[in-house]
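Participant: below is the structure, and that's it, no one-letter string:
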């Protein structure tokens, strides 16, 4: 039986919910599949039989629903990842853009399932929240020109 949380984002997939959830849980510590619900007549393990996958990414509950092709993902909804190092940014960027993912602007990307992610170093938020508005503006302006965010480049831009 799955636990009902107060708020749990539900991601609509076209048949790849279990595959996507299995991939996503490999990306983050404290992540796991918590429940798989199958269509009423299909049995576990049968291709296409999964209806819902409940999973956690770094403790955040999510649901993957195999709802069909009617509603593909758009950039209107994305998952933001706060990264502690450039290595973490680089690793997640490479893994999420692999096998058909697409780079976007300003640290955004789409994975191979079409889901949008923001891979953002926590240092960017610190730079944008500087008490010196000119430093913050320079960091922000530089961020707007980048695809994958680079902490060193952002810090150099902030310095002027």
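Facilitator: That came through fine. This is a predicted model, so every value here is computed, not measured.

Participant: all contacts plus neighbour counts: C-alpha atoms, from now on.
Facilitator: OK.

Participant: who's in contact with the residue nearest to residue 30 when sequence neighbours are not counted?
Facilitator: Using CA to CA, 6 or more residues apart in numbering and skipping the chain neighbours, the partner closest in space to residue 30 is residue 58 (4.6 Å). Each residue near residue 58 by CA atoms under 8 Å, 6 or more residues apart in numbering is listed here: 28, 29, 30, 31.

Participant: most neighbours among those, which one is it?
Facilitator: Comparing the contacts of residue 58 by number of neighbours (other CA atoms under 10 Å), residue 31 comes first, having 19 neighbours.

Participant: shouldn't that one be in contact with residue 54?
Facilitator: No - Residue 31 is beyond contact range of residue 54, at 11.1 Å (criterion: CA atoms under 8 Å).

Participant: let me know the outermost residue of the protein.
Facilitator: residue 41 (32.3 Å; CA atoms, centre = their mean).

Participant: host element of residue 12?
Facilitator: strand 10-13 (DSSP states H and E).

Participant: what's that strand in contact with?
Facilitator: 62, 63, 64, 65, 66, 67, 68, 69, 71, 72, 73, 113.

Participant: so which of these comes closest to residue 138?
Facilitator: Closest approach to residue 138 among the contacts of strand 10-13 (CA to CA): residue 73, at 32.1 Å.

Participant: does the spatially closest residue to residue 103 that is not a sequence neighbour count as helix, strand or coil?
Facilitator: Of all residues not flanking residue 103 in the chain, residue 109 sits nearest, at 4.5 Å (CA to CA, 6+ apart). With DSSP: H, G, I helix; E, B strand; the rest coil as the basis, residue 109 sits in strand.

Participant: mind listing what residue 109 touches?
Facilitator: 93, 96, 97, 101, 102, 103, 116, 117, 118, 119.

Participant: presented hereafter is structure B, for comparison with structure A:
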């Protein structure tokens, strides 16, 4: 029996139609600190419950930068939406640009705003510079308002523009 990738108490479970393998491979290629873990497969019951043939991938465990996920091939019953998203905290503009460019490849351009994006599998992400939280927590309400206004005008967040709006 193969061990779990981590002892993380809570893991995000992502329900894909039939493309969990492609999604996991994509994410493993995007995140530099990533690895795949256990893979489970449907038995004879797969078709009855999810329309999946015996031997098709059921779940794949994987880790992206320390966060454990499980990808499930569950059929077309549920779709991703923006009510759940994953935040990628970035220290530099280079890092923001990297994740934004990688995750928007083939994604939905209409779902890009304020640092949010939807990838080609329908999963929502927020690519956020870490300095933004400090700016939004500043005691100067005028600075916070200027930064907020700047964020609402952007798709991909730009640290230099945020700093300009903040008054740096």
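Facilitator: Arrived safely, thanks for sending. Note that the coordinates shown come from a computational prediction; the quantities given were computed from them, not determined experimentally.

Participant: now which of the contacts of residue 109 of structure 1 would you call buried?
Facilitator: For the contacts of residue 109 of structure 1, a burial check counting by 16 or more other CA atoms under 10 Å picks out 93, 96, 97, 101, 102, 103, 116, 117, 118, 119.

Participant: and those residues, which is closest to residue 18 of structure 1?
Facilitator: Using CA to CA, residue 96 comes nearest to residue 18 of structure 1 of these, at 16.4 Å.

Participant: for that closest one, which non-adjacent residue is closest in space?
Facilitator: Residue 96 of structure 1 sits nearest to residue 111 (CA to CA, 6+ apart), 5.1 Å away.

Participant: what's the counterpart of residue 49 of structure 2 in structure 1?
Facilitator: Taking TM-score structural alignment, residue 49 of structure 2 has no aligned residue in structure 1.

Participant: surely residue 49 of structure 2 is in a helix?
Facilitator: Yes - counting by three-state DSSP, residue 49 of structure 2 falls inside a helix.

Participant: burial of it, as a residue count?
Facilitator: There are 10 residues near residue 49 of structure 2, going by other CA under 10 Å.

Participant: residues in contact with it?
Facilitator: Applying CA under 8 Å, 6+ apart, no residues contact residue 49 of structure 2.

Participant: can you rerun that using 10 Å?
Facilitator: Residues in contact with residue 49 of structure 2, defined by CA atoms under 10 Å, 6 or more residues apart in numbering, are 74, 75.

Participant: next one: residue 17 of structure 1
Facilitator: 11, 23, 36, 48, 50-54, 63-67, 113.

Participant: make it 7 Å
Facilitator: Counting by CA atoms under 7 Å, 6 or more residues apart in numbering, residue 17 of structure 1 touches 53, 64, 65, 66.

Participant: quick one: the helices in structure 1, in order.
Facilitator: Ranges of helices in structure 1, per DSSP state H, are 17-24, 86-97, 122-128, 133-143, 151-159.

Participant: where in structure 2 does the shortest one align, residue-wise?
Facilitator: Mapped onto structure 2 using TM-score structural alignment, helix 122-128 of structure 1 covers residues 130-136.

Participant: which residues outside that stretch are in contact with it?
Facilitator: So stretch 130-136 of structure 2 is in contact with 89, 90, 91, 144, 166, going by CA under 7 Å, 6+ apart.

Participant: quick one, which of these are buried?
Facilitator: By 16+ other CA under 10 Å, the contacts of stretch 130-136 of structure 2 give 89, 90, 144, 166 as buried.

Participant: surely the last one meets residue 147?
Facilitator: Yes - with contact defined as CA atoms under 7 Å, residue 166 of structure 2 and residue 147 form a contacting pair (5.7 Å).

Participant: circling back: run a quick neighbour tally on the aligned residue in structure 2 for the residue nearest to residue 96 of structure 1.
Facilitator: Using TM-score structural alignment as the criterion, the counterpart of residue 111 of structure 1 in structure 2 is residue 119. As a burial measure, residue 119 of structure 2 scores 21 neighbours (other CA under 10 Å).

Participant: also residue 76 of structure 1?
Facilitator: 6.

Participant: quick one: map it onto structure 2.
Facilitator: So residue 76 of structure 1 corresponds to residue 83, using TM-score structural alignment.

Participant: what's near enough to touch that match?
Facilitator: Neighbours of residue 83 of structure 2 in contact, by CA under 7 Å, 6+ apart: none.
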